[in-house]
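Student: Predicted model and sequence follow; I will ask about them next.
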Amino acid sequence: MPIHCLQKLATLDVSNNFFQGHIPVEIGTYLPGLMHLNLSRNAFNGSIPSSFADMKMLKSLDISYNQLTSAIPERMAMGCFTLEILALSNNSLQGHIFSKKFNLTNLKRLQLDGNKFIGEIPESLSKCYLLGGLYLSDNHLSGKIPRWLGSLLALQDIIMPNNNLEGPIPNEFCQLNCQKVLDLSNNNLSYNRLQGSIPNWIDRLPQISYLLLANNYIEGEIPAQLCQLKEVRLIDLSHNNLSGHIPFCLVNTALSEGYYDAVAPTWDHASAPALSYFSPNGSPMGKEETVQFTTKNMSYYY
């Protein structure tokens, strides 16, 4: 840490190093003017310092891929009200995600995947009307998928596989006209013993790029409304009880384009490349997600 307070330092990126030990508890006091802070992919342990709340202009904070424990400090959830990107993925954070005392209403991307969070998805997130990406996979979350998620109209990615969520998929999701990815696999609802038929209202989700409904109990015919999903690039309906014909009109979707350019090459998780969440000027970059796709009884990861 610097000897004196650095008021004018706006960006600090020390990611992908071999830093160990605790993140200094007074970091917010010494660097109060930070707007972008990236400490990801190190070996920091201990708790998240509550002094992050002293960074009153902080827009992006990435401390993912470390060995942090404990919970998200309540003072940070109240004081970092300018935060737009919060990436805490792949640590060992515990407890409930947020308490009722919550003021991060400017969040655009929340990445909490790969931790040990418990309890329900907190209702405090219903205030985040700018939220475009919600990543909660690989935790121990339980309860129902909240209906108020359908009122967050900026949502594009809802990624929540590998939890203990249950109950129905809310009809309110049909209001999310910007939605591109919805992954609820490996819960108690999807991959997941889904029954019935593919709903005719599926065309009300025009931004869907990947539709993966494999390994369920879906029956009936494949609806022609799938042809209205002009952006869809992968459809996996394998291992169900479908009957009838494949709609010929699917050639009018992105499925007919050169798929070698549409998807990334395959890799296994052990050799997956490091992802960067911030460009040099601090603006957010896309977060890659791996999807499993089955064809001719062979499963591939894209």
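Tutor: Alright, I've got the coordinates. Because the structure is a prediction, the values reported are computed rather than measured.

Student: Going by C-alpha atoms from here, please, whenever you check contacts or count neighbours.
Tutor: OK.

Student: Run through the residues that contact the closest residue to Ile23 other than its chain neighbours.
Tutor: Leaving aside its sequence neighbours, Ile23 sits nearest to Phe44 (C-alpha to C-alpha, 6 or more residues apart in numbering; 6.4 Å). By C-alpha atoms under 8 Å, 6 or more residues apart in numbering, the contact set of Phe44 is 19-23, 66-68.

Student: Next: Ala10.
Tutor: If a contact means C-alpha under 8 Å, 6+ apart, then Ala10 has 33-36 as its contacts.

Student: Please enumerate the strands of the stretch 201-302 of the chain.
Tutor: Assigned by DSSP state E, counting those that start in this stretch, the stretch 201-302 of the chain shows strands spanning 210-212, 217-220, 234-236, 241-242, 292-295, 298-301.

Student: Looking at those strands, which one is packed in the most?
Tutor: Highest mean neighbour count of these: strand 210-212, a mean of 19 (counted as mean count of other C-alpha atoms under 10 Å).

Student: how far out from the middle of the chain is that strand?
Tutor: 16 Å (C-alpha atoms, centre = their mean, to the nearest Å).

Student: and the comparison structure, right after this:
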Amino acid sequence: MKQAFFVLIVFMLSGPLVRANVSSQEKKVLIDLYTSTKGAQWKVTWDLNTPVSKWYGVRVENGKIVSLNLFNNNLQGILPTSLGNLPFLEELNLAFNTLHGQIPETITKLRKLKVLRLGKNKLEGEIPEDIGNLDRLAIMDMFDNGLSGNLPASIGKMKDLKMLYLSYNSFSGKIPMELGNLESLERLELADNEIEGEVPNGMAELLNLKAMTLAENNLSGSFPELIFSMPKLQLLQMQNNNFEDVTATGIRQGHTQLALLDIDEEADRYKINDFKDLFIHSATGTADTKFEDDSN
């Protein structure tokens, strides 16, 4: 009898938590997104008369929205400023849609966010200056948009960041020295922008980096020699820039883990290891390896 009473108490305490409804504030954010991106025309739309937990791409835990994944779902329009009112959100994936306009500043309020995917849209303007407030972020994907301006130095505060995809935009200015603080970074893609100046020497401190693509920019000066011998670097693309001289002495001496180096002169294209783990990614046009995040 005592055991049955204990089970009843546990159910009474935990039941409301499990069945808790999403707050009106969080639900309003989703309705704002639905309205501003022509939700009725999505590939998989929402029935707004059903519980939020049943809406496509929405994951709810204990009454809190923790994931919003509408990848390749025909979203058209702008991102609402209310998007920042999802304080428990850990994943936001709106990649491969037709979103335009600017990334709202309020997105920097999503302090629990670990995955941010906005790639392959038509977004414009600058990355919010305080994007570094998202210091739990592991993946930041904004490739193939119309983004411009300088890369925010605050990105350097993202100590958990592993994947940074910013290729195929119109970013200008210099590579922030603060990127050298990204000690967890495994992949850095900045190709096909208008970035200028020298590559900071501190980039050679990214000891976990496996791939760096800097091709098709306006980078100049001497390329940091130490980058060629970074312990985990397998892929380096730096062609079509304005570097003064790339000697790659460390490579010629065999002091490298590189599988693929691509620079301007044909003589400096090396096949050091075999290419069984390398292929060209059809969406980005850059070389990928098996360590690429492929959650979608």
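Tutor: Okay, I see it. No experiment lies behind these values; they were computed from the predicted model shown.

Student: circling back: and the contacts of Phe44 of the first structure, which is closest to Met1 of the first structure?
Tutor: Of all the contacts of Phe44 of the first structure, Met1 of the first structure sits closest to Ile23, with 10.0 Å by C-alpha to C-alpha.

Student: Okay, that closest one and Gln179 of the first structure: tell me how far apart.
Tutor: According to C-alpha to C-alpha, to the nearest Å, Ile23 of the first structure and Gln179 of the first structure sit 36 Å apart.

Student: Then Asp113 of the first structure?
Tutor: Asp113 of the first structure is 19 Å from Gln179 of the first structure, by C-alpha to C-alpha.

Student: Can you give the contact residues for the lengthiest helix in the first structure?
Tutor: Ordering each helix of the first structure by length in residues (DSSP state H) puts helix 74-79 first. Helix 74-79 of the first structure is contacted from outside by 50-54, 56, 98-99, 101-104, using C-alpha under 8 Å, 6+ apart.

Student: The same query, at a cut-off of 6 Å, please.
Tutor: Applying C-alpha atoms under 6 Å, 6 or more residues apart in numbering, the contact partners of helix 74-79 of the first structure are 50, 53, 102-103.

Student: ok so, going back, which one of Ile23 and Gln179 of the first structure has more residues nearby?
Tutor: More neighbours surround Gln179 than the other of Ile23 of the first structure and Gln179, with 22 against 19 (other C-alpha atoms under 10 Å).

Student: To which residue of the second structure is that one aligned?
Tutor: By TM-score structural alignment, Gln179 of the first structure lines up with Leu233 in the second structure.

Student: Its match contacts Met212, doesn't it?
Tutor: No: the criterion here is C-alpha atoms under 6 Å, and Leu233 of the second structure misses it with Met212 at 7.8 Å.

Student: circling back: just the closest of the contacts of helix 74-79 of the first structure to Asn90 of the first structure, please.
Tutor: Ser50 (19.4 Å).

Student: Among the contacts of Phe44 of the first structure, name the ones in strands.
Tutor: Among the contacts of Phe44 of the first structure, DSSP state E puts 20-22, 67-68 in strands.

Student: Out of those, which end up buried?
Tutor: In these, burial by neighbour count holds for 67-68, counting by 16 or more other C-alpha atoms under 10 Å.
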